[in-house]
Structures are given as C-alpha cells and as structure tokens.
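In: Structural data only, the sequence is not supplied:
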C-alpha cells in the first residue's frame, strides 16, 4: 500500500473513529476517484451545491432569526450531548475536553472536593426513568453555571452566536477566497463489497484530509429521501442533510486550518455541534438507514454469483440425469413428450392399409414336364418350381 499522510477527520456514526487504514484500503481498491468540486476553478458537479451553501451561510450571518430559534441553553445542551455521544465515557476524558475549549467558573472559596463534586454533578446520570431531553436540559443549565467556552472561538459562536458561524464559514466558502479545497467523490463502483465491509462497519460516509472533503457518493440518494420523509422534523429547513454533512466537514477543515494541532476528536465534537444546530440528530438516523443496504455487490461479484449458481444447477441436473438412476424406458417416455412451445401433441398419421401381394400361381401347362437347360442340365416343374433331375440313360 502506498504511503499517505495521516490526519483523516471523518464523519462516522459510531462512538470510535475509523481506523485510517480502513479508509486507505478502500481508496486503494477504488483507484482514482472523481473531483466533484474545485474551489480554485469553482467547477464540478457539486459547484451549484457549494454556491447555494455559501449563500445560505451569508444569509445566516445577516438574518439568524430566520433560520431557527436558538438560545444559549440550546447551544450548551447540544454541545454537551455531542460530548456524551462521541467522547470516551470516563469522566476524566470528558472534563479534559471541557478544559481544552473553555474555562470552569468556581468560587474562590471552593476547595478541591467542592470543585470535584460540582463537576461530577454535570455528568450525574439519574437511575430513574425520566425524559432524556428534560435530564439533558438540567445538565446543560448546570454546565452553563459552571463552565463557558473560550470567547471568540468557533465553539463560542456555535453555542452563543450562530450568526458569527455564518460569517466565518461564508468567508471560507466565498468565491473570492483563494485558499484551495476540493470535494472528492467516491462511488466505489467497481470495488468488491468485501473490500468495503470495514468502511461500512465504521459507518463512515465522509472525511476531510489535506484540504479535500471526501464523500461516499451513494449516501446522497438516501439523504435526499430522508429530506422528503422528515420534512418539518426541526432544525434549519434551509439546509438539506447533504448540506449538513458537507458543512460538518467544512467546519473540521476550518478548525484544522485555524489550528493544525487540534485533536481530531475535539474537532469532530465541535463540528457535530454545528451539524446538530442545522438538522438535529437526523443525519445519524439517515446514515444508519444507508448502511442497511450498503455496500452492494459489484458487477463482477454479481457475474461470479450467477456463474456459480448456473454451475450448481448444471451439476444438479447432471446428477438427476445419471444413467444409473434413469428408468429404462426414459427414451420412450421422452419421445412422447410435446416439444413445441404450445405443448400440443402432434397428430398421429392414419395407417393406410397396404394392398395384398398378388399371389403368383404356377403355370399348370408346364407342370410335371421335363426341361433341359443350355448346359445340359435337366429339371422338372413341380408346384411351379424348378426341381433338378437326372435323366435315365437308355
């Protein structure tokens, strides 16, 4: 396998990110993918989609109230839920994420035990069966009182001022921005499904690497179907699920360009928070649906399967027609079977009675007389037949 630079930031539907080697193996099996959009030339199949997303981001910058109602509590609850869904489950890892992107607000009198107790209260899970959204709201309020994101960061804007996110992403997608990026499509058209199983198990449909957003193109149709079926499900109706997926990767692209050392998991959580501002958790549901039937067998696999089935049928037929097992009168039975497509037996020809052979009666005028042949032999006519005789000598 060829050497590739590591640093894949993927959209994935599991708690753990995909192994980069899984993505590289799928790329190796496919060969050369297609460029769906090039930001330098502003050309490609997805050029219209990118231009529309840019215009919507510009509108979000100018008129945020037209997109959706969004409070600080909404933003904090969404970010907190993303941490719970994606980050490791141990409290130390979750607290470390909060420390990297914000500050805790303790009272001066709080000692180590008081601080620990307050942090634990944020992640405290109730043993009682209660409404998940209600519990999440309580936890978000606790988090607001105890922690806040670093000011003037992308996370701060997602939580508190989505209009500023629109401004930053519109600037990145603007046709006047000469910083290159591409959207690369992976149809995996001639790739064997067995080579894509690991990618499917990781539930990866997009990833960003080296200023290029890579997309499993088959997912688009499923996302568009969900847009129709889930119309009015919430979020920003101005954006489709494909838009949300692409913007998730644009956010990861922006974060890496802003801080090349940013942790991949941290960037994924922040991008997921903005994705859920756009469409809630609907993208996760749609992607789950997509992987119910993906990958499909390649054309070569289908041909191989058909050939194998044909060979099995031929073997079964040959075994059935084995001479040792066939009945003795099989040929006679086959002769009587109709061979025409309409299944009608041919009519038998009527038998025509043959005229009786004329009986040759002996010539009575020669009966009993003696005759002599040219070579001197003698014979007599007896019942119409020549009977050789010896003539008596005198």
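Out: Perfect, thanks for sending it. No experiment lies behind these values; they were computed from the predicted model shown.

In: okay, CA-based contacts and neighbour counts for the rest of this
Out: Noted.

In: Against residue 112, how distant is residue 158?
Out: 31 Å (C-alpha to C-alpha, to the nearest Å).

In: Look at those two and report which has more neighbours.
Out: Counted by other C-alpha atoms under 10 Å, residue 158 and residue 112 do not tie: residue 158 has more neighbours, with 26 against 8.

In: Can you say which helix or strand has the more buried one in it?
Out: Assigned by DSSP states H and E, residue 158 belongs to helix 154-160.

In: same deal with residue 387?
Out: strand 385-389.

In: got it, and residue 116?
Out: Here residue 116 is assigned to helix 112-122, by DSSP H and E.

In: mind checking the SS state of the nearest residue to residue 206 once chain neighbours are set aside?
Out: Of all residues beyond its chain neighbours, the one nearest residue 206 is residue 215 (4.5 Å), with distances taken as C-alpha to C-alpha, 6 or more residues apart in numbering. Put simply, residue 215 is strand when judged by DSSP: H, G, I helix; E, B strand; the rest coil.

In: still on that earlier bit, show me what the strand holding residue 387 is packed against.
Out: Packing partners of strand 385-389 (3 or more C-alpha pairs under 8 Å, 6 or more residues apart in numbering; DSSP states H and E): strand 378-382.

In: So which residues of the stretch 151-300 of the chain form strands?
Out: For the stretch 151-300 of the chain, the strands defined by DSSP state E, counting those that start in this stretch occupy 182-186, 204-209, 212-216.

In: one step back: strand 378-382 and the strand holding residue 387, what's the angle between them?
Out: 140 degrees (axes from the mean of the first three to the mean of the last three C-alpha atoms, to 10 degrees).

In: let's bring in a second model and compare:
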C-alpha cells in the first residue's frame, strides 16, 4: 500500500489500512456508505493540501475523492451565474475556469491548492475574498443518518477558516454550488491592501479578472504558497497557523507595531467599527508577525530536523526532504511555545491533524 504521503502536499503520512479512490459521484456515494456501514475508522482525503497525517498511517478506510467536473447552470434573478462543481475538482482549476468565462467572485482565491469539495469545510480565503461570499450550497451525505441533501451556505456556519463541517458534523461533500457575478470580465472590488498595492490601484477598484489572477499567483509564489515542483518552499500545507482573534483590550497590551484588524462577531474583517464599539470588539492579529517577533526566523529548523520554517514566509512549515509528521509536530509545538511565552497568544493550527499532536 502506498504511503499517504504520496497524496499530500507536505509529503508526510504512512499507509492506510484501506484506500478507496472513487472517480464518479455514484462511486463516491457508494464508497462512503459502504465504509460507514462497516463501522470502522474512516477519513476523506481531497487534494491533501490541508492535512498532516501520522507517520504510522491511518488504521481505517481512506476515501480519496477523485471526482471531476464543472457544470454551468442557469443565471439567477440577481444575474449571477451558478456553477455546480464536483468535490474532486482541483480548486485552482475551478478558479481558472471562472476567470476564463468572465465570472467574478473567487479570482482572489487563485492558487490555493486542494479540492473544491474541501473549500467550504475550511471556508478558504485569501486577499479579501472567502468562498463564503460565493457559496450557495453543498451536496452533502451525513455520516450519521446516511441522508444525502443540499445544505445551504447559511446552514454551514461558515466563519474564519472553519465551518460546521470542520467543527464536528461528520459526512462527505459530493459537490458544491457557487454563484458568481458576470461582470464583463472585471473582478469583484479589490478588498485587500497588499493585492491593491501589487496591482497599483486603490481599494475598491475593479480590474480585468486575468490581471487579478496573475497578481495573486505572483504574490503566492513569492511566499512559497503556490505549488511548484521547482520550489522547495511549496512542500507545505500553506499557512500552518490561523491568525489569532483576540479581544481589543488584549490587543492593546501588545507592541504598538503589532498588526491588527477589527473583525465582526463572525470573524470577518470589518474596518467600519469605531472606538465606541471597542468594548465589545475583537481584532485579528498577524500570526506571521507574532512568530517572527518571538525569535523564529525564516528557514529556522530544530537541530537535526528535516522540517523547517519556510525561507519565504514564517507562517509556513515545509518538508525539506524526508521529514516526518513527528518532526512537523515538534516544530509546531516549539513555535507555539515561543509565541505563548513572548506574547501570551496560543496559535491554533490551520490544517487538519490526524494522529499528530500539536
């Protein structure tokens, strides 16, 4: 049996007791129900870009989703074009499709690795966009009841890098449905300062979709966050830690140069809050800033370890060759300890950890 490391971007993980690789929706549904009826341990694996698997492997059934397909549906009353996308469709292939067809709403999510079915689970986001803003519903099979139904985006509890599907609702995403704007090949308003700077425009500007996608891909590549066989810094799960959300009062005790952004109660960025609401306000901190200012430098590694901090971005942990999941956990815990000691903040891992302690 091949090690699961072969199917993950971090290249760690031992073999599974059983590996299933359905390629059609019917095969996917049948495989899931058979595994659940058996009562054993199970795991769904998409693109393998947001998971750290134990070196000992997985003592159960792994369903590796390989279904593909993008179907363009009717335009709704608001003029948005709906797409139905199979869970195994690579996410960036979907973004490329949308850009090529002049559909706006996910262009800033270019270059994110992984599968389309996994995107709502994590509520993926980058450069001022989240899938939450475009998601209509998911075709979902509940592992407890065996029922298959379309769950609306409102039912998923989408928040900053999480959802009910990540927080404990067990099951499998068969397909997703998105609603995107037909905007004469212009992007949604640019909502992230770094992206606006790279494009040389003000926030709120709308540019050709292809230009925005190219700028996002370039930014991701500069941080080692774009899968590239020629870039050793891309052998990672992307951002390893989420940006902490803390109370405004706690944030005021940090150094004045520590980046912070006001957020609303659901965790979304909200720059409209004023000082009058500060008593109830939460703010998002920069995990990368906290790591760097705790003394962890780019390229840092523990003695003898083959797992290191990316040489391009301190928020990524990379496998320099032959590294193990145990080494990943060791480095992640060390980083957490340094940040906790220096700033009193506990960093939370972003990837799903299977048999790995962080």
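Out: Okay, I see it. Bear in mind that the values here come from a model prediction, so they are computed numbers and not experimental data.

In: Superposing both, give me the TM-score.
Out: Laid over one another, the chains give 0.21 as their TM-score (TM-score structural alignment, normalised by the length of the second structure), with 117 aligned residues with a C-alpha RMSD of 6.4 Å.

In: about what we covered before: now do the contacts for the residue nearest to residue 206 of the first structure.
Out: Residue 215 of the first structure makes contact with 183-186, 205-207 under the criterion C-alpha atoms under 8 Å, 6 or more residues apart in numbering.

In: 10 Å instead?
Out: Counting by C-alpha atoms under 10 Å, 6 or more residues apart in numbering, residue 215 of the first structure touches 10-11, 36, 183-187, 204-208, 245-246, 249.

In: Residue 119 of the first structure touches residue 96, doesn't it?
Out: No: checked against C-alpha atoms under 10 Å, the pair residue 119 of the first structure and residue 96 is beyond contact range at 11.5 Å.

In: Give me the more crowded residue out of those two.
Out: residue 119 (17 against 11).

In: Identify the residues contacting the closest residue to residue 173 of the first structure other than its chain neighbours.
Out: Distance criterion C-alpha to C-alpha, 6+ apart; nearest residue to residue 173 of the first structure, sequence neighbours excluded, is residue 54 at 5.7 Å. The neighbours of residue 54 of the first structure, taking C-alpha under 10 Å, 6+ apart as the test, are 48, 60, 166-167, 169-175.

In: Restricted to helices, list these.
Out: Among the contacts of residue 54 of the first structure, the members found in helices (DSSP state H) are 48, 60, 166-167, 169-173.

In: returning to what we had before: and the gap between the residue nearest to residue 206 of the first structure and residue 243 of the first structure?
Out: For residue 215 of the first structure relative to residue 243 of the first structure (C-alpha to C-alpha), the value is 12 Å.

In: Does anything pack onto the helix holding residue 116 of the first structure? Which helices or strands?
Out: helix 91-101, helix 132-146 (3 or more C-alpha pairs under 10 Å, 6 or more residues apart in numbering; DSSP states H and E).

In: right, so of those, which gets closest to residue 289 of the first structure?
Out: Shortest distance between residue 289 of the first structure and these, using C-alpha to C-alpha, is found for helix 132-146: 23.1 Å.

In: Which strands and helices lie in contact with the closest one?
Out: Counting by 3+ C-alpha pairs under 10 Å, 6+ apart, helix 132-146 of the first structure packs on helix 72-86, strand 102-104, helix 112-122.

In: go again using 7 Å as the cut-off
Out: helix 72-86, helix 112-122 (3 or more C-alpha pairs under 7 Å, 6 or more residues apart in numbering; DSSP states H and E).

In: so of those, which one's packed in deepest?
Out: Most buried of these, by mean neighbour count (mean count of other C-alpha atoms under 10 Å): helix 72-86, with a mean of 21.

In: and the angle for that helix with helix 91-101?
Out: Using the same axes, to 10 degrees: helix 72-86 of the first structure against helix 91-101 is 130 degrees.

In: one step back: between the contacts of residue 54 of the first structure, which has the most around it?
Out: Result: residue 166 is most packed of those (other C-alpha under 10 Å), 24 neighbours.

In: who touches that residue in this structure?
Out: 57-58, 60-61 (C-alpha atoms under 7 Å, 6 or more residues apart in numbering).

In: What are the contacting residues of stretch 246-266 of the first structure?
Out: With C-alpha under 7 Å, 6+ apart, stretch 246-266 of the first structure has contacts from 9, 207-208, 211, 213, 267-268, 271-272, 275.

In: now, among those, which is nearest to residue 142 of the first structure?
Out: residue 272 (21.4 Å).

In: buried residues in the helix or strand where residue 314 of the first structure lies?
Out: For residue 314 of the first structure, the host element (DSSP H and E) is helix 299-320. For helix 299-320 of the first structure, the buried set under the neighbour-count rule, 16 or more other C-alpha atoms under 10 Å, comprises residue 301.

In: Against which helices or strands is it packed?
Out: Counting by 3+ C-alpha pairs under 7 Å, 6+ apart, helix 299-320 of the first structure packs on no helix or strand.

In: any idea which helix or strand comes after that helix?
Out: helix 330-336.

In: What is the helix or strand just after that next one packed up against?
Out: Downstream of helix 330-336 of the first structure, the next assigned helix or strand under DSSP H and E is strand 370-372. On a contact count with 3+ C-alpha pairs under 7 Å, 6+ apart, strand 370-372 of the first structure meets strand 378-382.

In: The strand it packs on packs against which elements?
Out: Looks like strand 378-382 of the first structure contacts strand 370-372, strand 385-389 (3+ C-alpha pairs under 7 Å, 6+ apart).

In: who wins for proximity to residue 279 of the first structure among the ones you listed?
Out: strand 385-389 (117.9 Å).

In: which residues are contacting the closest one?
Out: 378-381.

In: Can you tell me which of those residues is closest to residue 78 of the first structure?
Out: residue 381 (131.0 Å).

In: and that closest one, how many neighbours?
Out: 19.

In: ok, now the one 5 residues further on?
Out: Here the neighbour count serves as a burial measure; for residue 386 of the first structure (other C-alpha under 10 Å) it reads 15.

In: what's the spacing between it and residue 100 of the first structure?
Out: Distance from residue 386 of the first structure to residue 100 of the first structure, by C-alpha to C-alpha: 135 Å.
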